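Colleague: Build me a model:
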Amino acid sequence: PILVNANMFNRAVIFSSNIRPPQPRHKCENKKGCPIDHFAFRIISGAANVVGPSICFEDTILMSTVKSNIGRGLNIALVNGKNGQLLKVASFDMYSGDVTQLETFLQEIKDGTIILAATYDDAATKMNKKVRALFSALGSRHVNELGFRDNWVFLGAKGLKGKSPFEEHIKNDQKTNKYDGWPELLEMEGCAPRKQD
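Modeller: Model prediction:
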């Protein structure tokens, strides 16, 4: 006869019942998947002036510290709204840079282009009314409130009717700041609709 230790058997059953099937992995490490006619995205602002922002689109990191293509100020990726192909990435120093470069960049965006933007350190010092109006036309609701060292993440599009649902803004406020002189970082994920003909 084979003797079975009942305690060992019970422990094995309890242990095996705690094993869960692996969770499905979604594009850009998002919590939820996206419908077929949508693009997955995740935008993370910078943290103070230490950790740079990150922009992911359809499971591809477009901008990050590791890619060495981010900078202080505004970090922007442009994507084709129909096929999701990366068109251009750029960063604009909004503290001591030339704001006319950003004006030109925004004016040259073609209809149907998706714009993804993330702040790092300070994005408002050099931001003028013209730049704010250009971002408003791309669907921003909060760009006119953007102040010194605020954090802001935004996804909009050229030709968008109305305002984008994909935008977050947090004020630089000494009473609520997470870091000395800066608010906490912002992280936004979602599913952007593909441009239809």
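Colleague: CA atoms for contacts and neighbours, from now on please.
Modeller: OK.
Colleague: show me what contacts the spatially most central residue of the chain?
Modeller: Central residue of the chain (CA atoms, centre = their mean): residue 43, 1.0 Å from the mean position. Contacts for residue 43 (CA atoms under 8 Å, 6 or more residues apart in numbering) come out as 53-56, 116-118, 153-154, 187-189.
Colleague: now the strands: where do they sit in this protein?
Modeller: 38-44, 54-57, 60-63, 73-80, 86-92, 113-120, 151-157, 167-170, 187-193 (DSSP state E).
Colleague: Does anything pack onto the fourth one? Which helices or strands?
Modeller: Spelled out, that is strand 73-80. For strand 73-80, the packing partners by 3 or more CA pairs under 8 Å, 6 or more residues apart in numbering; DSSP states H and E come out as strand 60-63, strand 86-92, strand 113-120.
Colleague: and for that strand, what are the contacting residues?
Modeller: Residues outside strand 73-80 that contact it (CA under 8 Å, 6+ apart) are 53, 55, 62-63, 85-95, 112-124.
Colleague: Of the residues you listed, just the buried ones, PyMOL syntax please.
Modeller: Selecting only the buried entries of the contacts of strand 73-80 in PyMOL, with 16 or more other CA atoms under 10 Å as the criterion:
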select buried, resi 53+55+62+63+86+89+90+91+92+93+94+95+112+113+114+115+116+117+118+119+120+121+122+123+124
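Colleague: residues contacting the closest residue to the residue nearest to the centre of the chain other than its chain neighbours?
Modeller: Nearest residue to residue 43, sequence neighbours excluded (CA to CA, 6 or more residues apart in numbering): residue 55, at 4.6 Å. Each residue near residue 55 by CA under 8 Å, 6+ apart is listed here: 41-44, 61-64, 77, 116-118.
Colleague: Here is the second sequence; please produce its structure so I can put it next to the first one:
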Amino acid sequence: MRVSGLIRLLALVFALVATWLFLRSYMNLSKKTIRLPRWLGLAPKKTEVEKTKCGLSKPCPANFFAFKISSGAANVVGPTLCFENEMIMSPVKNNVGRGLNIALVNGSTGHLLRKDSFDMYSGDVKLLVKFLVEIPEGMLVLVASYDDPGTKMNDEIRKLFTNLGSSYATQLGFRDSWVFLGAKDIKSKSPFEQFLKNNPDTNKYEGWPELLEMEGCVPQKVF
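Modeller: The predicted structure follows:
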């Protein structure tokens, strides 16, 4: 066999082997999912969602306290009071009650002082008056209604809440929804308050308005 013929034969064999290796490699790749970042030698970036205190829609600035207050839903689901990522009162903690649920928090340190619920239907009027009168200086007052907050609320209680910065305490009545954050001896009306009147024409639930949810950032020693 001539040398030129041998070279052509070897070239043909090489071409066939190269084609077979290419097809084999292609078939193996076609059975796998190629992820572009890994193929390029780059690690995929992880999208981290920033966690906020009390699940707020955005974090609070420095020297501000985060809070979220939800009223009860009809007489079925109780209210929640969260402050600086601490769930102070909630149905899960089993420490809420029909009427008004109130927590006192130190406006400088953010520490919880006291929490309690007052049944305004059966008549915890005297207990609530005593509670409100004895609120120490510098306290933030978080309030959430549940079922019926206003049936037996008297003028004295309404005035005490008004002195804490409420704009709606004088209107609060049977089965109204109310959430509020005020303070002892506030010099103006609180910007943190929501109120919804019990109205058969607009109620979301049969006999009750819809629940209210309020979140925000309150500065330390703001009042």
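Colleague: which one in the second structure is aligned with residue 194 of the first structure?
Modeller: Using TM-score structural alignment as the criterion, residue 194 of the first structure maps onto residue 220 of the second structure.
Colleague: need the longest helix for the first structure.
Modeller: Secondary structure assigned by DSSP state H gives helix 6-17 as the longest helix of the first structure.
Colleague: distance between that one and the chain's centre?
Modeller: 45 Å (CA atoms, centre = their mean, to the nearest Å).
Colleague: got it, and stretch 129-143 of the first structure?
Modeller: With CA atoms, centre = their mean, you get 17 Å for stretch 129-143 of the first structure.
Colleague: Could you do stretch 182-197 of the second structure as well?
Modeller: With CA atoms, centre = their mean as the basis, the mean position of stretch 182-197 of the second structure lies at 20 Å from the chain mean.
Colleague: next one: stretch 92-108 of the first structure
Modeller: Taking CA atoms, centre = their mean, the mean C-alpha location of stretch 92-108 of the first structure is offset from the chain mean by 20 Å.
Colleague: matching residues in the second structure for that stretch?
Modeller: Against the second structure, stretch 92-108 of the first structure falls on residues 118-134 (TM-score structural alignment).
Colleague: Quick check: buried residues in that stretch?
Modeller: Applying 16+ other CA under 10 Å to stretch 118-134 of the second structure flags 118-121, 124-125, 128-129, 132 as buried.
Colleague: mind listing what's buried in stretch 198-208 of the second structure?
Modeller: Quick answer for stretch 198-208 of the second structure (16+ other CA under 10 Å): 198, 203, 207-208.
Colleague: Could you tell me the end-to-end distance of that stretch?
Modeller: Counting by CA to CA, to the nearest Å, you get 6 Å between the two ends of stretch 198-208 of the second structure.
Colleague: Tell me the gap between that stretch and the middle of its chain.
Modeller: Worked out by CA atoms, centre = their mean, stretch 198-208 of the second structure lies 25 Å from the chain centre.
Colleague: swap in stretch 169-185 of the first structure?
Modeller: Put simply, stretch 169-185 of the first structure sits 18 Å off its chain's centre (CA atoms, centre = their mean).
Colleague: Using JSON lines, please lay out the strands of the first structure together with distance to residue 145 of the first structure.
Modeller: Putting those into JSON lines (distance: least, CA to CA, whole Å) gives the following:
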{"stretch": "strand 38-44", "distance to residue 145 of the first structure": "19"}
{"stretch": "strand 54-57", "distance to residue 145 of the first structure": "22"}
{"stretch": "strand 60-63", "distance to residue 145 of the first structure": "25"}
{"stretch": "strand 73-80", "distance to residue 145 of the first structure": "15"}
{"stretch": "strand 86-92", "distance to residue 145 of the first structure": "19"}
{"stretch": "strand 113-120", "distance to residue 145 of the first structure": "14"}
{"stretch": "strand 151-157", "distance to residue 145 of the first structure": "10"}
{"stretch": "strand 167-170", "distance to residue 145 of the first structure": "9"}
{"stretch": "strand 187-193", "distance to residue 145 of the first structure": "19"}
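Colleague: Out of those strands, which is closest to residue 5 of the first structure?
Modeller: If you check each of those against residue 5 of the first structure by CA to CA, strand 187-193 wins as the nearest, at 50.5 Å.
Colleague: what packs against that closest one?
Modeller: strand 38-44.
Colleague: residue range for the strand it packs on in the second structure?
Modeller: Per TM-score structural alignment, the counterpart of strand 38-44 of the first structure in the second structure is residues 64-70.
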